[in-house]
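Engineer: Dropping the sequence and predicted coords here.
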Amino acid sequence: MSTGTDLLADAAADQAVPVTRVDWRPPMDGTAADLATVATDPLRRAANERALAAMLDVTATLVDVAPASEVLGLAPGEFLHAGPPITWERASGPLRGALMGGAVLEGLVTDPEDAVALFASGSAVSLEPCHHRGAVGPMAGVVTPGMWMFVIEDAATGRRTCCSLNEGLGKVLRYGAYGPEVIERLRWMGDVLGPLLRGAVRARRDAGEPVDVTGVLTQMLQMGDEAHNRNRAGTLMLLRDLGPDLVATAAAAGVPSSDVAAALRFVGGNDHFFLNLAMPACKLALDAARDVEGSTMVVAMARNGTDFGIQVSGTGDEWFTGPAQLADGLFLGDYGPDDANPDIGDSAITETAGIGGFAMATAPAIVRFVGGTVPDALATTRRMREITLGESRRWTVPVLEFAGVPSGIDVTRVCRTGILPQINTGMAGRVAGVGQVGAGLVTPPAGIFPQALARLAERTVLRRGAAA
């Protein structure tokens, strides 16, 4: 019973009695029995310690840039997308727009509108989540065989993850735009930018000095970035690391200086460029925490524009899904809430790893992009500690006395407190072809966490039965 507690506290304080206030909330409806079952699981504590340690121990390095056909084995007609599995019939406007543009990019159609019948029939194309191929994709997350990908590697284990190159903001494929300027930019990225980056990345790798993406993330959090919607410092550090090798390898290969200048100008003018390195670095770390029996730690949060899904370490590859939510934030130009699609993208992998919305206290300036206030940003990072298993040793928050960012979302803590993970996100137009309409803050649908908790409780009971 919590009714009247504030009145009681106020009355006590008025009489000079010391009062400690706590933000107590009842568990989510219908979760009490499952919480009790999971709480008594003898594997849980050690499993969560193991999963969290595995995530925090990963060091991500940039080792290659290459086409998706090469590094992911994508065949003609195979398309990847953000979020949990979905069919064309249920796909949102921005996802449809990105798939239509991707079909033009791959030469499957010449008119984007002709791609509608192609995907509706499903006879010559297939859709699969990026997460199922060891990759992540921002916003619509569409990856085609010809797109060039960053390849991230864990130096200790050799495990790898991938992500496409970042196009910038506005009318871009990942926001569902597919006009001629979008396709032209993507073709330039495949013909010029990708090969130039490959030369520079391989030169550093072969010299034994690959770009330390985890290290860059550590530094950028000290420099006002939170690595989801603010990546300015990270992008400039990447340009510093790769610039000399890009120029040198391009000169050795006889690449025109105009191409080199265009590539450097594109990366330097795209503050979000580093996001597509932060995302696979976070996935690489979280993938190390997968499949730990008894662990209640979330290892993926992803959205396809229709559904929001999570995966949990102790439940394998199963997705727990609910309806994607509309973000609350700031809009571009004359756009408003009616123009926005529900939340979309794999970029919530950053929050899953403890940065992005969880690290908003490192980047108070982010509120000018996604809304809210500086005190809100500080409060968000503090609040996320209530639903996580620990904190990072590497990624710290200067304004909070260099405490580590909240790390390891715990399903049981979410269900027990009712506090939902905070995500800051871009907003895509709900109509295919529009592009970006704004940016804001969003949380997952609450019901997916009780779903995951129920499955964890079920597995706990089954294990007990098997041991009896």
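Structural biologist: On my side now, so go ahead.
Engineer: going forward, measure contacts and count neighbours with C-alpha atoms only.
Structural biologist: Noted.
Engineer: Just confirm T61 is within a strand.
Structural biologist: Yes: the assignment for T61 (DSSP: H, G, I helix; E, B strand; the rest coil) places it in a strand.
Engineer: What is the burial count for it?
Structural biologist: Using other CA atoms under 10 Å, T61 has 23 other residues around it.
Engineer: Once you drop chain neighbours, what's closest to it?
Structural biologist: If the residues on either side of it in the chain are set aside, T61 comes closest to D212, at 4.6 Å by CA to CA, 6 or more residues apart in numbering.
Engineer: and the one you found, how far is that from A281?
Structural biologist: 10 Å (CA to CA, to the nearest Å).
Engineer: what sits in contact with each of the two?
Structural biologist: 60-61 (CA atoms under 8 Å, 6 or more residues apart in numbering).
Engineer: here's the one I want to compare it with:
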Amino acid sequence: MNIEQANVEATTRMIEARPVLVGLAKAKDIIPGMKDNLLLHAGPPIEWARMSGPLRGAIIGALIFEGKAKNDKDAEAMVARGDVQFDSCHHHGAVGPMAGVTSPNMSVYVIENKTHGNKSFSNLNEGYGKVLRYGAYSDDVMTRLRWMENILAPMLRDAIEASGGIDIKALLAEALHMGDEGHNRNKAGSILFLRNLAPHLAKVAKNNSDLSDVLKYVGENALSVLNPVMAACKAMADAAHGIEGST
């Protein structure tokens, strides 16, 4: 086909895509090509020497989170020895906000494009302030990440499964009509996200204390839905990948 026909096909596939949040899983268990010593980051491939300060900080924090390093010196020594590999999230069907580091034992959202069958992945949103995606790796950042992995992630996984999946494209369309723009302003979308999850969180929660903490965390974080939305957009865009002649 010619360029115009190819571009029409690519655009049609993106429009027809239906990204649905279908689950949550460990990155090492679900992301293609993920390895024990691999860290994924936002943006194009880049070596340590050229990384920005926030990205280096996120790498250090991820290695501490994984238990591979005790502190920044340990992490930097690992990198210097070549013990750590880096690659772009996009090369593995994933996305990451800001510095966007994903490590093997972090849980990730699983988005499935129900129209074309491709999948995409994203880590969980930490909220505002001092966070890993901005390069912070202090004790409070690590404590929050471990709570997210040990308490939040299992409950979200079970709730998403119980829900039968959340149509992110439909959610985003509704949020746009409520004043969101789908990236930096996600207040309506995050409320809709919680509305979809809340009944199922109540069913799967093992105790009221954890349920209260999770509802509060998701409800107060206006960026809660951002990461699934980013992954959904990737699933839609990837539906147009590989069409010969498309520009």
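Structural biologist: That came through fine. Model, not experiment: these values are computed from the prediction.
Engineer: The stretch 201-350 of structure 1: helices as residue ranges?
Structural biologist: Along the stretch 201-350 of structure 1, counting by DSSP state H, counting those that start in this stretch, helices occupy 213-220, 232-252, 257-268, 275-287, 349-352.
Engineer: Could you pull up the residues touching the counterpart of G294 of structure 1 in structure 2?
Structural biologist: Superposed on structure 2 with TM-score structural alignment, G294 of structure 1 falls opposite G245. G245 of structure 2 sits next to 1-3, 6-7 when contact means CA under 8 Å, 6+ apart.
Engineer: one more time with 7 Å, if that's ok
Structural biologist: By CA atoms under 7 Å, 6 or more residues apart in numbering, G245 of structure 2 lies in contact with 2-3, 6.
Engineer: between D212 and A281 of structure 1, which one's more packed in?
Structural biologist: Using other CA under 10 Å, the more surrounded residue of D212 of structure 1 and A281 is A281, with 33 against 20.
Engineer: Nearest spatial neighbour of the residue mapped onto that one from structure 2, chain-adjacent residues omitted?
Structural biologist: A281 of structure 1 maps onto A232 in structure 2, with residues paired by TM-score structural alignment. Nearest non-adjacent residue to A232 of structure 2, counting by CA to CA, 6+ apart: P19, 5.3 Å away.
Engineer: what does A155 of structure 1 give?
Structural biologist: With CA to CA, 6+ apart as the criterion, A155 of structure 1 has its nearest non-adjacent residue at 6.4 Å, and that residue is T59.
Engineer: Kindly report the same for G165 of structure 2.
Structural biologist: Spatial nearest neighbour of G165 of structure 2, excluding adjacent residues (CA to CA, 6+ apart): V22 at 4.6 Å.
Engineer: aligned partner of the one you found in structure 1?
Structural biologist: For V22 of structure 2, the aligned position in structure 1 is V63, judged by TM-score structural alignment.
Engineer: In this structure that match contacts I152, no?
Structural biologist: Yes: V63 of structure 1 is within contact range of I152, at 6.0 Å (criterion: CA atoms under 7 Å).
Engineer: Please identify which of those two sits among more neighbours.
Structural biologist: The neighbour comparison of V63 of structure 1 against I152 (other CA under 10 Å) goes to I152, with 31 against 23.
Engineer: Which position in structure 2 pairs with the more buried one?
Structural biologist: Aligned against structure 2 by TM-score structural alignment, I152 of structure 1 finds its counterpart in I111.
Engineer: In a strand, that match, correct?
Structural biologist: Yes: under three-state DSSP, I111 of structure 2 sits within a strand.
Engineer: separation between it and E47 of structure 2?
Structural biologist: The gap separating I111 of structure 2 from E47 of structure 2 is 29 Å, by CA to CA.
Engineer: same thing with N207 of structure 2?
Structural biologist: Distance of N207 of structure 2 to E47 of structure 2, given as CA to CA: 45 Å.
Engineer: And for D87 of structure 2?
Structural biologist: From D87 of structure 2 to E47 of structure 2 the distance is 9 Å (CA to CA).
Engineer: more neighbours, those two?
Structural biologist: Using other CA under 10 Å as the criterion, D87 of structure 2 and E47 rank with D87 on top: 19 against 9.
Engineer: Look at the alignment partner in structure 1 of the more buried one and give its secondary structure.
Structural biologist: Matched by TM-score structural alignment, D87 of structure 2 corresponds to E128 in structure 1. Using three-state DSSP, the secondary structure recorded for E128 of structure 1 is strand.
Engineer: I'd say E128 of structure 1 and G83 touch.
Structural biologist: No: E128 of structure 1 is beyond contact range of G83, at 9.4 Å (criterion: CA under 7 Å).
Engineer: The counterpart of P138 of structure 1 in structure 2 and P154 of structure 2, how far apart?
Structural biologist: Residue correspondence to structure 2 (TM-score structural alignment): P138 of structure 1 is matched to P97. For P97 of structure 2, the distance to P154 of structure 2 equals 22 Å [CA to CA].
Engineer: A162 of structure 2 too?
Structural biologist: Counting by CA to CA - A162 of structure 2 and P154 of structure 2 are separated by 12 Å.
Engineer: With F86 of structure 2 instead?
Structural biologist: Taking CA to CA, one finds F86 of structure 2 at 27 Å from P154 of structure 2.
Engineer: cool, and R133 of structure 2?
Structural biologist: R133 of structure 2 sits 21 Å away from P154 of structure 2, going by CA to CA.
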